[in-house]
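Novice: Below are the sequence and a predicted model; questions follow.
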Amino acid sequence: MVPTEMMPRWISRVLLGLILLLMCGGAPGDVFSSEVVIRSDHQFAFARQFLDRGDYPAAAAEFERFRYFFPDDPRGDEALYLIGFCRLREGRHDEARTLFGRLVNEGADPSLAARAMFMAGESYYEEGRMEEASAVFEEVVRRYPGLEIKNAALYRLGWVDLRRDQWEEASASFEGVSPESPLYGRAGLLAGESLKGPELPWKEPSTAGVLAAVLPGAGHAYVGRWKDGLVALLLNGVFIWAAVEAFDSDQDVLGGILAFLEVGWYSGNIYSAVNAAHKYNRKVRDDFRKGLDERLDLRLFTGGGGAVGLGVSWRF
């Protein structure tokens, strides 16, 4: 046997370490192995951190991981709702509706199912699909009359009607909000504001077209677009004058070409005037709605303490 003092120092250290390890009942692999235990509370909180920061793809991935590792956790439906919320904020509306639909159709808690149905309607609203949005919000009102989400649905129905220029219907929807709801005061204000819609300035497109036909440029002037009206008047005037001069000079071919071009400019002047009237009306109403929207529209929000849902901005 080789005396210890004759061994290289590193070999003796390795042997000594192995002897101590065996004396303690361990195995070499135990020194390098460890087990990570993920608790459901920690995983849910970890996902919430991404949600609160607005990192919706990461939050959705972590909530999906939560549902995979903890399929029996009672917060599974809530996690599914939050995944749908993340997809909605990402603009992935079809996917969000699929997830919300699962909660509505698979027996989730009524309060959560009601919120999920509302969010499905919200996804249509964000896409500008007012008919589908209206149908979903009406179903929320019908199916969940005893929950606060009914008032949010009525509030949103009012906005759907505002965006469709259905002023009286919008006012009626806002008036349907319960006095006990936090939305009641804002809804009452919007009910009154909605009735101002029919009084907004309006330019009749047919009138603009007739004026443009009688005198090129007059239709544009009618809707306040004076510069466009002046250009239309001068352009048509020049072509008419040039065509007349060509015919007077027996240049029939040139006169015919100029007359043909003038017909195009003249028709374009009428079409442009009608289109300008439509744009004027749309802008007036969009500006009216925007003024209300910036103060009183519903907002999706995430907040501390697990809050995820709807709120109302309130600015003067």
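Specialist: Good, I have the coordinates.

Novice: only C-alpha atoms for contact and neighbour calcs from this point on.
Specialist: Will do.

Novice: Mind telling me what element the residue minimising distance to the centre of the chain is part of?
Specialist: Nearest to the geometric centre of the chain sits Glu126, at 3.5 Å (C-alpha atoms, centre = their mean). In this structure, Glu126 sits in helix 110-127 according to DSSP states H and E.

Novice: next, the one to line up against it:
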Amino acid sequence: MIRFAKITLRVFLPAFLCAGPLLAQEDLFSRENSLAFARYLQRTQQFDFAAQEYERLHYLWPADTSFLLEMVANYRLSGECKHFSRAYELLSDGLGRGHSDYAREYLALCFKCAPAHERFDEVLAFFPEHERSYYRLGQFWLNKQYDNALALYAANSYEYEGNRALLFSLTGELSEQRFKSPALAMALSALVPGSGRAYSKRWADAAISFVLISTSAFASYRAFHKKGIKSVNGWLFGGISFSFYVSNIYGSYKAAKHYNSSIYKDYQQHAESILHRAY
């Protein structure tokens, strides 16, 4: 055993002594190696750590702006909106030189963190009209400005592909969607209790409203028919029936509003999925 250890030491010790200086000459924390490591972290979707590594690079080589676009991209991919206000400063050099890829990255970050930001319009001016229409439509969707989105869709004359086409197609579907009228729902329930809720496809609520109002109204009618206007039960059941009747009208208004908001919510989720999937 001792002899084997001596032989091993004689074989590997010279090799180690020769390789030592070569290893020492390689700086693992050089700009190139650090940048390669940051990109590896990004490729493996470790966006938080990648952003930190890019920050270290920026701290050590502040004059080097070649990787700032990647740095901001990792802020967006990691969902780090706390860096949003700093992103414009980091990208300002590329934006100042009119680089559209810098502008696209900033608008993508706006979509993620602040679609209503005041600089959105400023950066949007970098693009031709057909691209501006797409980004503007995305901004309208994320800000839930549906009327503006529909107006832009109606005025659009451009053709798009991929996710951009999907967003315009979704807006077109919304323009053809039939919504419920709260006023009509109230009018229907005023005429026939529960019909306003049925109009908004709240079938169970409609049935319950109709049964409660009709039974309490009938109980009031029977009590008044037997004892006249002095009937306590007649007034009691009449009051109950009237309260159900009024609440049924208001409930029909709320049901129509809820029906419409649920449609908007489904479309909103789909639009956000399209926009975030695009970046």
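Specialist: Arrived safely. Quick caveat: nothing in here was measured; it's all calculated off a predicted structure.

Novice: care to give me the TM-score?
Specialist: Comparing the two superposed chains by TM-score structural alignment, normalised by the length of the second structure, the resulting TM-score equals 0.69, with 247 aligned residues with a C-alpha RMSD of 3.8 Å.

Novice: Tell me how many other residues surround Glu159 of the second structure.
Specialist: For Glu159 of the second structure, the count of nearby residues is 9 (other C-alpha atoms under 10 Å).

Novice: which residues sit against the helix holding Glu126 of the first structure?
Specialist: Applying C-alpha atoms under 8 Å, 6 or more residues apart in numbering, the external contacts of helix 110-127 of the first structure come out as 78, 81, 85, 88, 93, 96-97, 100-101, 103-104, 107, 130, 132-137, 140, 144, 147, 149, 153, 160.

Novice: just the buried members of those?
Specialist: 78, 81, 85, 88, 93, 96-97, 100-101, 103-104, 130, 133-134, 136-137, 140, 144, 149, 153, 160 (16 or more other C-alpha atoms under 10 Å).

Novice: Ala152 is in contact with Glu138 of the first structure, correct?
Specialist: No - with contact defined as C-alpha atoms under 8 Å, Glu138 of the first structure does not reach Ala152; the gap is 11.0 Å.

Novice: out of those two, which sits in the busier spot?
Specialist: Remark: of Glu138 of the first structure and Ala152, Ala152 carries more neighbours, 27 against 17, as counted by other C-alpha under 10 Å.

Novice: OK, contacts around that one?
Specialist: Contact analysis of Ala152 of the first structure by C-alpha under 8 Å, 6+ apart lists Val177, Leu183.

Novice: What's the separation between it and Glu90 of the first structure?
Specialist: For Ala152 of the first structure, the distance to Glu90 of the first structure equals 22 Å [C-alpha to C-alpha, to the nearest Å].

Novice: Ok, Phe63 of the first structure next?
Specialist: According to C-alpha to C-alpha, Phe63 of the first structure and Glu90 of the first structure sit 15 Å apart.

Novice: how far out from the middle of the chain is the longest helix along the first structure?
Specialist: Criterion DSSP state H: the longest helix present in the first structure is helix 252-296. From the chain centre to the centre of helix 252-296 of the first structure is a distance of 30 Å (C-alpha atoms, centre = their mean, to the nearest Å).

Novice: What strand or helix carries the spatially closest residue to Arg87 of the first structure that is not a sequence neighbour?
Specialist: Distances taken as C-alpha to C-alpha, 6 or more residues apart in numbering place Ala96 nearest to Arg87 of the first structure, at 5.2 Å, with adjacent residues excluded. Assigned by DSSP H and E, Ala96 of the first structure belongs to helix 93-105.
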